[in-house]
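**Student:** dropping a prediction and its sequence here:
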Amino acid sequence: MSLALDGLILLTGWTHVLLAPYTKVEESFNLHAVHDVLMYGVAPSSLPNYDHFVFPGAVPRTFIGSVLLAWISEPAIYLANYFGPVSSKFELQVIVRLVLATINAVGLCLIRHAVSRRFGRPTGLYYTLLTCSQFHVPFWMGRTLPNMLTLFPVNLAAYLLISRAPNAVKPSQRSVSASIALVVFSAVVFRAELAALGAALALQSIFLGYISFSRVFTVGAISSLASIALTVSVDSYFWGQPYLWPEWHSIHFNVVEGKSADWGTSPAHAYLTSHLPKLLLSALPLSLFAAFSSAPKRLLPLVFPSAVLVSAMSAIGHKEWRFVVYVVPLWNVLAARGLNAMTSQRKSSLFGRLLFLGAVGALLANLGATVLLTSAGMRNYPGGEAMALLNARASPPVRAHLANLALQSGASLFTHVHAPPYPSFFALNASAGEWVYDKTDAPTAAEFAGFTHVVGEKSSLPGAASNGVFGFLKSQRKEDAGGWTELGHVSAFERWAVDVDLLRHGKGKDGGEGVGILERVQGVLRLEERDRLWVLERTATATGK
């Protein structure tokens, strides 16, 4: 049973990777860093080829997670190539993401083992069902956001705090010390917001008598200095800047200078009223139920650190779900306790039967919401799909310009399958010649004259509005009008639409024939898509082929 539950967590993460293999721009720094480590290596002579020197981003990010992920992925790549030759660089992206999903699955499984040991196997089962039926953590656990790269050490810290015998009053000092050190390392190297979690964990450990103040101070100081030394050494090397501490730059840019507000601000209650309900789904009310049905002293070590983190992040104007995603496993433990309490009631009473039905309904509600969110998420990467279309249909030689939306929604370096660099540890087919994938922002007319293909946001050159890449071609390159042919276009998720007419009268908005009740229910909620990207090829006349 235990192995099956661990396998379910792993399978859930892998399924999300395979259903949505492309990536968004938020993942690009770490993903491209992994690409460069795999392709070029880490020798000093290789660093000038790295993508971050051309596209550095607003603030520098650490290479530590990316380098470790690349090195861990290499054996998996060799293994995959042994059993079935890897035919494109894009397959490497999928393997890297599967490796990351596996690492984070291990962290979630460790928490499950700790929960089963301390609170009983039924609670461990419910923790697994809650985790796998939610959307955000399973969908993103294989994506190279900094938050996902640091999710494993944070979950490992949670495991060390939870894992102990049911009758044990407190965790060992060694476990508490290691937990604090892991959170400090994560805050210093990966995500500064975890400093709030680390501070709360330290204060709680002192207050509950887990560890002395002097030991907390020693562990915190040593782990902080060691983590700073590590990130400064590694990142100064990769960025070519002396004494570089990326997370300090991030704090200064986003908090001191207040630049995070440029990405939008939300009210102080946004985490409580919007982000946490989306992250937790039914686990939120189940956690509240657990708070009133279990001994508060046993729940405090789970509640207090996550509450401090959410409160601290609520004081910052710019808010995103990923800044507090680390609390999800802890709240799932609380929710699992709630589910256990609901299903442990005597089924002979009406109250017990209602609670049992409520527990089943909560899991089914999770699953239903996740199916809808995953269906939309799968269709939200038009850039990746457009790159696949370009790579399959374009006639060489190819010099393709990738417009902004393509770069934002999936056109990663791993999708440049016909362009160097190629990995050294297995042979790739480069018989089609070396293509050029251009990521220039706002290219000039002279630069456009050299492009044989364009991946952009408008459907046609002659009638396009005067915006976007096609608008530029229309206004600056009038000789191109009529000189392009469409290889294909890609649609993406627009919205979920409810067909009220079908529900009421059995006829859809198109006025078609009436349908039965089952067909009505299935057709009421429709996923609507809109054309987003077009892949164009310059005609033979225009190119002089």
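**Tutor:** Happy to help now that I have it.
**Student:** going forward, measure contacts between C-alpha atoms and count neighbours the same way
**Tutor:** Fine.
**Student:** top helix in the protein by residue count?
**Tutor:** If you go by DSSP state H, the chain has its longest helix at helix 89-119.
**Student:** how far off centre is that helix?
**Tutor:** 13 Å (Cα atoms, centre = their mean, to the nearest Å).
**Student:** show the subsequent helix or strand relative to that helix.
**Tutor:** For helix 89-119, the following helix or strand on the C-terminal side (DSSP states H and E) is helix 121-133.
**Student:** how close does the most centrally placed residue in the chain sit to L225?
**Tutor:** Residue closest to the average C-alpha location in the chain (Cα atoms, centre = their mean): W140, at 3.1 Å. Taking Cα to Cα, to the nearest Å as the measure, W140 falls 31 Å from L225.
**Student:** ok, now C109?
**Tutor:** C109 is 30 Å from L225, by Cα to Cα.
**Student:** who has more neighbours, these two?
**Tutor:** Between C109 and L225, C109 has the larger neighbour count (other Cα atoms under 10 Å), namely 26 against 13.
**Student:** that one: what's it in contact with?
**Tutor:** Contacts for C109 (Cα atoms under 8 Å, 6 or more residues apart in numbering) come out as D6, I9.
**Student:** quickly note the distance from it to F185.
**Tutor:** 21 Å.
**Student:** next, the buried residues of stretch 276-285.
**Tutor:** Buried positions in stretch 276-285, judged by neighbour count with 16 or more other Cα atoms under 10 Å: L276, K278, L279, L280, L281, S282, A283, L284.
**Student:** what about it, how long is it end to end?
**Tutor:** Terminal-residue distance, stretch 276-285 (Cα to Cα): 11 Å.
**Student:** what's in contact with it?
**Tutor:** 130, 134-137, 321, 325, 328, 331-332, 335-336, 362-363, 365-366.
**Student:** please, where are all the helices along the stretch 151-300 of the chain?
**Tutor:** Applying DSSP state H, counting those that start in this stretch to the stretch 151-300 of the chain gives helices spanning 151-162, 173-189, 194-207, 213-239, 246-251, 270, 276-280, 283-293, 296-314.
**Student:** how many neighbours does A430 have?
**Tutor:** 14.
**Student:** cool, and W321?
**Tutor:** Neighbours of W321 using other Cα under 10 Å come to 15.
**Student:** this is the comparison structure:
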Amino acid sequence: MSLALDALILVTGWTHVLLAPYTKVEESFNLHAVHDVLIYGVGPSSLPNYDHFIFPGAVPRTFIGSVLLAWISQPAIFLANFFHLVPSKFELQIIVRLVLATTNAVGLCLIRHAVSRRFGRPTGFYYALLTCSQFHVPFWMGRTLPNMLALFPVNLSVYLLVNRAPNTLKPSQRSVSAAIALVAFSAVVFRAELAALVAALALQSVFLGHISLWRALVVGAVASCASVALTVSVDSYFWGQPYLWPEWHSIYFNVVEGKSADWGTSPAHAYLTSHLPKLLLSALPVSLFAAFSSAPRRLLPLVIPGAVLVGAMSAIGHKEWRFIVYVVPAWNVVAARGLQTMASHRKSSLFGRILFLGACGALFVNLGVTVLLTSAGMRNYPGGEAMALLNAQPAETPVKAHLCNLALQSGASLFTHVHAPPYPSFLSSSANNASWVYDKTDAPASLAEYTHLVSEARAPTAGTKGSSAFGFLKRKEEAGWRELGSISAFERWTVDRGRLRGSEGEGMLDRVKGVLLLEESEKLWVLERN
């Protein structure tokens, strides 16, 4: 059973990668850094070819996670190539994402093992079901957000704090010290918001007598200083700037200068009323129920550091679910304990049967919501689909394609430039002969040099303004372009109430299945010069 549950967590992460293999712009820095490390190497002569010198982004980001991910992906790439599973560069993207999903799955499995040891196998069982039935962590654990690179060390810290015998009152000082060091490293290198989590964890550990104040301060200071030295050394090299600490730049840009507000602001309660319910689904009420009613002394320490993180991030105007995603695994432990309590009541009583049905219902609610969100998520990468259509053209044809902004934001990563050099040495000779150009210039002055366009406009007219980079063109027929195809993507969910009435002889299940409809609309067009 234990191996099956671990496999379930792993397969869930892999399934989300394979169902939605393309990426969004938020993932692009780390993804493109991995691409450059794999394709060019890390030598000084290779660095001028790196994408971040052309598109640096608002603030610098660390290369530490990207370099490590590229290196640990190489054995998987070698194995896949041995079995002829890497016909193009795009398959490298899938492999890298599968490796990241595997890494984060290992962290989740370690937590499950610790939960089974401390709270019993049934609680570990429910932990696995909760984790796999939710949407955000399984869907994103194979995506190269900095938050997902930080998730593994944070999950290791949760494992260290939970992993002890049932009757042990507190974790060892060594485990607490290692947990503090891991979260401090993640805060310094990957995501600065984790400073709130490590501060809360350290103070709670001191208050509960798990570690002395002096030891907590020393561990935190040493781990932070060592992490600063590491990131400054690595990132100064890759960015070509002396004494560069990327996360400090992020803090200064987003918090001190307040530039994060340029991406939108939300009310202070948004994490509580919107983001946490979406992240945890039914685990949110179950975890709160368990934390305050079922052995609170054992469970509250898993909730409090995450609650402090949520409270601290609520003070910042710009809010996103990924800033607090780290609370999900620890709070799932508490929710799993709650489900175990609900399911273990005597079924002979009405109250026991109600609790058991409630536990089952919580998991089914999670699963239903996740199916809907995954169905929408799979259809939310028009840029990747457009690149697939463009790349389906004969490779030997000379092509210079312009990629519009929406395409770049929704899937047109460097790994989708499958017909552009440089190529890994193990790709087929037919691919190596192609030398397409994929141009990402914003609003080019002329399209005369392009043979293909990935456009946000089907038929822009002269003087048109808006999202299309081609608004100044006349109709594409007059400009000498023809459509190779259009790409539709998720628009909204709609409810067809008429389906509930159904037709004569139609079963209730068939009626219900057609009530909720996924609407798509055309987002991109792939054009070819006549």
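**Tutor:** Done, it's in. Not measured: the values here are computed from a predicted model.
**Student:** pretty sure the residue nearest to the centre of the first structure is touching M148, no?
**Tutor:** Yes. The criterion here is Cα atoms under 8 Å, and W140 of the first structure meets it with M148 at 7.2 Å.
**Student:** now the buried residues of stretch 276-285 of the first structure as CSV including distance to M1 of the first structure?
**Tutor:** Converted to CSV, those look like this (distance: Cα to Cα, whole Å):
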residue, distance to M1 of the first structure
L276, 30
K278, 29
L279, 27
L280, 25
L281, 26
S282, 24
A283, 23
L284, 26
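**Student:** tell me the one of these nearest L47 of the first structure?
**Tutor:** Closest approach between these and L47 of the first structure, by Cα to Cα: L279, at 38.2 Å.
**Student:** any idea how far M148 of the first structure is from the closest one?
**Tutor:** 14 Å.
**Student:** got it, and S172 of the first structure?
**Tutor:** From S172 of the first structure to M148 of the first structure the distance is 28 Å (Cα to Cα).
**Student:** over to L68 of the first structure?
**Tutor:** Distance of L68 of the first structure to M148 of the first structure, given as Cα to Cα: 13 Å.
**Student:** before we move on, what about V500 of the first structure?
**Tutor:** 40 Å.
**Student:** repeat that for S293 of the first structure.
**Tutor:** 32 Å.
**Student:** okay, those two: which has more neighbours?
**Tutor:** Looking at S293 of the first structure and M148 with other Cα under 10 Å, you find the greater number of neighbours at M148, namely 25 against 13.
**Student:** for that one, give its distance to V310 of the first structure.
**Tutor:** 18 Å.
**Student:** kindly report the same for V255 of the first structure.
**Tutor:** Distance from V255 of the first structure to V310 of the first structure, by Cα to Cα: 16 Å.
**Student:** between the two, which is the more surrounded one?
**Tutor:** The neighbour count for V255 of the first structure versus V310, taken as other Cα under 10 Å, is higher for V310 (21 against 15).
**Student:** give me every residue that touches the more buried one.
**Tutor:** With Cα under 8 Å, 6+ apart, V310 of the first structure has these contacts: Y271, V324.
**Student:** go on, S175 of the second structure?
**Tutor:** Contacts for S175 of the second structure (Cα under 8 Å, 6+ apart) come out as L160, L161.
**Student:** in which helix or strand does the closest residue to A464 of the first structure other than its chain neighbours reside?
**Tutor:** Spatial nearest neighbour of A464 of the first structure, chain neighbours left out: G471 (5.8 Å); criterion: Cα to Cα, 6 or more residues apart in numbering. Secondary structure from DSSP H and E places G471 of the first structure in helix 468-476.
**Student:** how about that helix: buried residues?
**Tutor:** Buried residues in helix 468-476 of the first structure, defined by neighbour count with 16+ other Cα under 10 Å: G468, V469, F470, G471, F472, L473, K474, S475.
**Student:** can you tell me the closest non-neighbouring residue to the fifth one?
**Tutor:** On the basis of Cα to Cα, 6+ apart, the spatially nearest residue to F472 of the first structure that is not a chain neighbour turns out to be S466, at 6.7 Å.
**Student:** next one: the last one
**Tutor:** Distances taken as Cα to Cα, 6+ apart put S466 closest to S475 of the first structure, at 7.1 Å, once the chain neighbours are dropped.
**Student:** hang on, isn't that neighbour packed against S460?
**Tutor:** No. Contact criterion Cα under 8 Å: S466 of the first structure and S460 do not qualify, at 11.6 Å.
**Student:** which one of the two has more residues nearby?
**Tutor:** Neighbours were counted for S466 of the first structure and for S460 using other Cα under 10 Å; S460 has more, 20 against 13.
**Student:** check contacts around the nearest residue to the more buried one once chain neighbours are set aside.
**Tutor:** Of all residues not flanking S460 of the first structure in the chain, F470 sits nearest, at 7.1 Å (Cα to Cα, 6+ apart). Counting by Cα under 8 Å, 6+ apart, F470 of the first structure makes contact with G456, E457, K458, S460, L461, A464.
**Student:** tell me the counterpart of the second one in the second structure.
**Tutor:** It stands for E457 of the first structure. Counting by TM-score structural alignment, E457 of the first structure lines up with E456 in the second structure.
**Student:** for that match, what are its contacts?
**Tutor:** E456 of the second structure neighbours (Cα under 8 Å, 6+ apart): C404, L406, S467, S468, A469, K523, L524, W525.
**Student:** where does the equivalent of the last one over in the first structure sit: helix, strand or coil?
**Tutor:** In other words, W525 of the second structure. By TM-score structural alignment, W525 of the second structure lines up with W534 in the first structure. Here W534 of the first structure is strand, with the state taken from DSSP: H, G, I helix; E, B strand; the rest coil.
**Student:** isn't W534 of the first structure up against G468?
**Tutor:** No. In this structure W534 of the first structure lies outside contact range of G468 using Cα under 8 Å: 11.9 Å.
**Student:** find residues that contact each of those two.
**Tutor:** G456, E457, K458.
**Student:** G142 of the first structure and T539 of the first structure, how far apart?
**Tutor:** Following Cα to Cα, the distance that separates G142 of the first structure from T539 of the first structure is 40 Å.
**Student:** neighbour count for the two, which is higher?
**Tutor:** G142 (28 against 17).
**Student:** excluding chain neighbours, what is closest to that one?
**Tutor:** Spatially, and ignoring its direct neighbours in sequence, G142 of the first structure is nearest to A101 (4.0 Å; Cα to Cα, 6+ apart).
**Student:** show me what the one you found lines up with in the second structure.
**Tutor:** A101 of the first structure maps onto A101 in the second structure, by TM-score structural alignment.
**Student:** if anything else comes up later, I'll come back, but that's it for now.
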